[in-house]
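*Asks:* quick one: sequence and predicted model below, then my questions.
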Amino acid sequence: MNTREAATHGIPSFASARDHADTGSLSLRDWLVHLAKTGRVATIDTPVALEHELAAVAKRLDGEQAAFFTRPHGHTVPVVSGFMSKRAWIAEAMGVDESALLARFSAAAAGPLASKLIQREDASCQQVVHTSGIDLHALLPIPTHSEHDSGPYITAGLVIARNPRTGVQNVSINRIQVHGPDRMAILLLPRHLHAFQRDAEAAGDALDVAIVIGVDPLTMLASQAITPIDHDELEIAGALHGAPLPVARCVTNGVHVPAFAEIVIEGRILPNVREPEGPFGEFPKYYSAKEAREVIEVAAVTHRRDPIFHTIVPAEMEHLLLGAIPREATLLAHLRRSHPGVKDVHLSVGGVCRYHLWVQFDKKREGEAKNVILCAFGAHYDIKQVVVVDTDVNVHDPAEIEWAIATRFQADRDLVVIAGAQGSPLDPSTTVGQPDDAPSHLQGVSAKMGLDATRPVVYPAHVFTRVHIPGEDTVDLQALVAADNSAFDAYLSRDHG
């Protein structure tokens, strides 16, 4: 399937194409075609500046339509943003109702499918290969997003590397600042890629990596799965698709990448080399500081003919949801292992889909909700605040959560506070009182707060019975409400003396 065919063919339903995963039909292009057919792509066909203007337009459209820029200034390669900016769209890509989203992701994470290695000539991500005279600024339309960002950033690149000890791959999304034609700085948080890099550096070796830009939404989502080390997230992508994900071996190293991606940057993280990176507007909607970071030296760029560049506008819905859904699925499974009464969880948008967790719980004994709170804090260090509510409260509705706190919570009885715990290093409130050059082991120290907003197991009469009007959920308004206001107008026109 060549690039022009991929850009114009259509499918009746994106999820139905999972049966053809090994043909290459499951690409970013398929999803964009599907969104366009349903009015969810806005095409910007006038030139826009890569510095700020492109991100400003994409931000205004975020959550409503994907933004497709046909003429980013000075480039023929188009840019897309915001194609995963609604929870319902992600469920649609999976082929499930929104209520089944976490269960579907959890099932894929629990049952990964080994990827399928295909020949280079069949991998559209390697239709065009650049191995000399590489200039990333000339090849790719890399935007500068926020006002005080220190330069252009790759924000939607899947960074793939192999464990130097075991050879098993890891996939993550890391912010990457493009410093020069073939040189980039990357933020490595203390997770699997960082562990790989430390092992390679300890041996005096560079770490081979690939940065993959422009994949379908399910592969994008799988990259954010929270798994133990040595679990390849591309295998979770295969499970989400319902068939092994086709992968290709990189041109200059042994990393395997999604074969039908738009663009792949091949390179290596250099040992014992650090260069300044930042400031950068991160997901908490604040800037992270300028610090010395690891450096990627680029060896090759491969791409489809007529590729599409994907950028994520930091701190907007596409960014937040990519982190939220895999975390929610992991947190739900973790909590249920110890507390089967946990029914649902939600990482709130106001808590930047990382820090504030709302838990729906079927409480049977007093004190259980506090145990759930403590279990949640141990599940992921990012969690800063937990609210536990009863099963009659919708954890996806902020007004419902606030109502439960207002009517079922008392601070002297139901508040849990834990001081001095590990939190997110990107939470700016954790830096208060710390010197600018605080060592990494002191960064991100945070207080945790839990709110038990559940009603008592036993209560007198109807004190905690929620007000309900019989029939309010089932009344047929369409049958009862008149098509126009003629009867209303006629009544008011009467002479009532």
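*Replies:* That came through, no problem.
*Asks:* going by C-alpha atoms from here, please, whenever you check contacts or count neighbours.
*Replies:* Will do.
*Asks:* run a quick neighbour tally on Asn272.
*Replies:* Counted with other C-alpha atoms under 10 Å, the burial measure for Asn272 works out to 13 neighbours.
*Asks:* swap in the one 10 residues further on?
*Replies:* Summarising burial for Glu282: neighbours were counted as other C-alpha under 10 Å, giving 19.
*Asks:* now Gly350
*Replies:* Residues contacting Gly350 under the criterion other C-alpha under 10 Å number 11.
*Asks:* quick one: it from Pro398, how far?
*Replies:* Going from Gly350 to Pro398 by C-alpha to C-alpha, to the nearest Å gives 9 Å.
*Asks:* one more structure, for comparison:
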Amino acid sequence: MDSPPAARPNAAAPDLRAWLDVLAGRGDLAVAREGVGLIDELAAIAKRTERDTAVLFPRPSGHAIPVAVNLFTRRAWVADSLGVSEADLLPRFLAAAARPLPSVEVAQGPAQEVVHTEVDLLRQLPVPKHNELDSGPYITAGLLIARNPVTGVQNVSIHRCQVSGPNRIGILILPRHTRAYCRMAAAAGTALEVAIVIGVHPALLLASQAIAALDEDEMAIAGALLGRPIEVVKCRTNAVRVPADAEIVLEGRILPGVLEPEGPFGEFPQYYGPRAPRDVIEIDALTHRRQPIFHTIVGGSFEHLVLGEVPREATLLQHLKRSFPNVLDVRLTLGGTCRYHLAVKIDKQSAGEPKNIIMCAFGGHYDIKQVIVVDKDVDIAVAEEIEWAVATRFQADRDLVLVAGAQGSKLDPSSDDGVSAKLGLDATAPLTDDPMAFRRIHVKGEEAVDLQTALVTDPAAAFARLMAGRS
């Protein structure tokens, strides 16, 4: 694999605060008035501003700790946080996943400047309630770091965490790596030691979403993304290692055999995940920086969607390229919640190939519900371009792939407890000897036009002068 794209200076930003400085320095960080309510009001402002700006909320509901939101609601911001161009974003992630950089343990770090062994989460932290029917305040941007009780290898992931008591958290754990570690701990008759880390550099959040194998430490992928090892410290009450420069750390244990009600909660498909008995974390200690910052992600917001988009795209692109080197790019579309609908751009070589690519994509991740394959002249970053390809190059009786009864997302409300149909559309042009059959129209010189010189700066005055000569 090629070397990772060269990083711009802000790629070395050490922590969340440095990224906030970048946003503030270029006018992409707004500051709310003091005292915005943590229940609903903060999330309402975040939703209204998510297409435009990140927001910092000082003294929310009178709490001393500020809350940051909308930290990367645009794909370009994700690239900026890593110091690469948007075009280099997926290659950078793939290179980091291929050559992870293990973390380095240090004796102490800012994350443990203040230590609380008496924990009262809602008193000590500004935890917001987001969507209208959420069951209460949720920690949504916390990295759950779990340690394999047999090998000691760590896993980093993000789960919805409902604050259900002073030191108690209800958590949705899907059947992935954290669940596997829970089973190992339960088999040994012990609780699973974990930490919830809030307020880290975006690279750590991105790496947590990598589709990695069991016992591949996502923190090492984050280190490779930044070009430097992540410094970690050992928790005060368990053996989990956490980023030394994190803002806030909750140390605790997932209790074996204990289930308590959790939910509903507004999820990425823009529906509520239901209330049900869920696992429980008991928090043993809370550590944080002096004057920490709390990061939250509104459930179902652009930040929620984009966070999962890039790592999944990188993994799917790698998966497809193994069998089809002529796959050029992939995009999980915003309308498909950056999870369910995949667009694939290819340099088509033979008839029938797009259908093979569609079936390969379904095997890349069970969340994928719809795949549209398009030619290399289609810009898959633009939804209208994809729709145009379907409108002009797809025929349902010839180009449709339908798979019934496959595994899908349990969070898709249209599925039958996760059993879902898969839909594939070959929206590529048929291979033909007629070069004009599917040639797109093009205006010569369009790309070279400089609008600053081609158009006047005061069109109203120019129009008035033009019309004055015609009166």
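*Replies:* Perfect, I can see it now. Computed from a prediction, not measured in an experiment: that's the story for all the values here.
*Asks:* map Thr140 of structure 2 across to structure 1 for me.
*Replies:* Aligned counterpart of Thr140 of structure 2 in structure 1: Thr155 (TM-score structural alignment).
*Asks:* ok, Glu303 of structure 2 next?
*Replies:* Glu303 of structure 2 is assigned Glu318 in structure 1 as its aligned equivalent, the criterion being TM-score structural alignment.
*Asks:* quick check, central residue of structure 1?
*Replies:* The C-alpha lying nearest the average C-alpha coordinate of structure 1 belongs to Leu322 (C-alpha atoms, centre = their mean; 1.0 Å).
*Asks:* after the helix or strand in which that residue is found comes which helix or strand?
*Replies:* Under the criterion DSSP states H and E, the helix or strand holding Leu322 of structure 1 is helix 317-338. Using DSSP H and E, the helix or strand that follows helix 317-338 of structure 1 in sequence is strand 342-347.
*Asks:* mean per-residue distance, the following helix or strand past that following strand versus structure 2.
*Replies:* Remark: after strand 342-347 of structure 1, the chain's next helix or strand is strand 356-361, criterion DSSP H and E. Strand 356-361 of structure 1: mean distance to aligned residues in structure 2 after superposition is 0.3 Å, counting by mean C-alpha distance after the TM-score superposition for structure 1.
*Asks:* and for stretch 322-332 of structure 1?
*Replies:* Between stretch 322-332 of structure 1 and the aligned residues of structure 2, the post-superposition mean distance stands at 0.3 Å (mean C-alpha distance after the TM-score superposition for structure 1).
*Asks:* just checking, Val80 of structure 1 touches Phe309?
*Replies:* Yes: the pair formed by Val80 of structure 1 and Phe309 meets the contact definition of C-alpha atoms under 8 Å, at 6.2 Å.
*Asks:* list residues touching both of those two?
*Replies:* Residues within reach of Val80 of structure 1 and of Phe309 at once, by C-alpha atoms under 8 Å, 6 or more residues apart in numbering: there are none.
*Asks:* show me the contacts for Glu64 of structure 1.
*Replies:* Listed by C-alpha under 8 Å, 6+ apart, the contact partners of Glu64 of structure 1 are Arg40, Ser85.
*Asks:* secondary structure class for it?
*Replies:* Here Glu64 of structure 1 is recorded as coil under DSSP: H, G, I helix; E, B strand; the rest coil.
*Asks:* map it across to structure 2 for me.
*Replies:* With the correspondence set by TM-score structural alignment, Glu64 of structure 1 lines up against Asp52 in structure 2.
*Asks:* neighbours of the match of Glu303 of structure 2, just the number please.
*Replies:* Neighbour tally, Glu318 of structure 1, other C-alpha under 10 Å: 24.
*Asks:* list the contacts of it.
*Replies:* The neighbours of Glu318 of structure 1, taking C-alpha under 8 Å, 6+ apart as the test, are Asp62, Gly63, Gly82, Phe83, Met84, Ser85, Lys86, Ile312.
*Asks:* so it versus Asp495 of structure 1, what's the distance?
*Replies:* With the distance defined as C-alpha to C-alpha, Glu318 of structure 1 ends up 58 Å from Asp495 of structure 1.
*Asks:* cool, Val171 of structure 1 as well?
*Replies:* If you measure Val171 of structure 1 against Asp495 of structure 1 using C-alpha to C-alpha, the figure is 75 Å.
*Asks:* which of those two has more neighbours?
*Replies:* The neighbour count for Val171 of structure 1 versus Asp495, taken as other C-alpha under 10 Å, is higher for Val171 (27 against 6).
*Asks:* tell me, the strand or helix carrying the more buried one lands on which residues of structure 2?
*Replies:* Taking DSSP H and E as the criterion, the element that holds Val171 of structure 1 is strand 169-173. When strand 169-173 of structure 1 is aligned against structure 2 using TM-score structural alignment, it corresponds to residues 154-158.
*Asks:* which residues touch Ala68 of structure 2?
*Replies:* Counting by C-alpha under 8 Å, 6+ apart, the residues that Ala68 of structure 2 touches are Ala54, Val55, Leu56, Phe57, Ile293, Phe294, His295, Thr296.
*Asks:* whoops, His177 of structure 2 was the one
*Replies:* His177 of structure 2 makes contacts with Asn155, Leu214, as judged by C-alpha under 8 Å, 6+ apart.
*Asks:* any idea what it aligns with in structure 1?
*Replies:* With TM-score structural alignment as the matching criterion, the partner of His177 of structure 2 in structure 1 is His192.
*Asks:* swap in Val240 of structure 2?
*Replies:* Taking TM-score structural alignment, Val240 of structure 2 has Val255 as its aligned residue in structure 1.
*Asks:* and its match, how many neighbours?
*Replies:* Other residues near Val255 of structure 1 come to 21 when the count uses other C-alpha under 10 Å.
*Asks:* same check on Leu121 of structure 2?
*Replies:* Per other C-alpha under 10 Å, the neighbour tally for Leu121 of structure 2 reads 19.
*Asks:* am I right that it is in contact with Ser164?
*Replies:* No: judged on C-alpha under 8 Å, Leu121 of structure 2 makes no contact with Ser164 at a distance of 9.4 Å.
*Asks:* how about Pro72 of structure 1, what does it touch?
*Replies:* Going by C-alpha under 8 Å, 6+ apart, Pro72 of structure 1 touches Pro47, Val48, Ala49, Leu50, Leu54, Pro78, Val79, Pro141.
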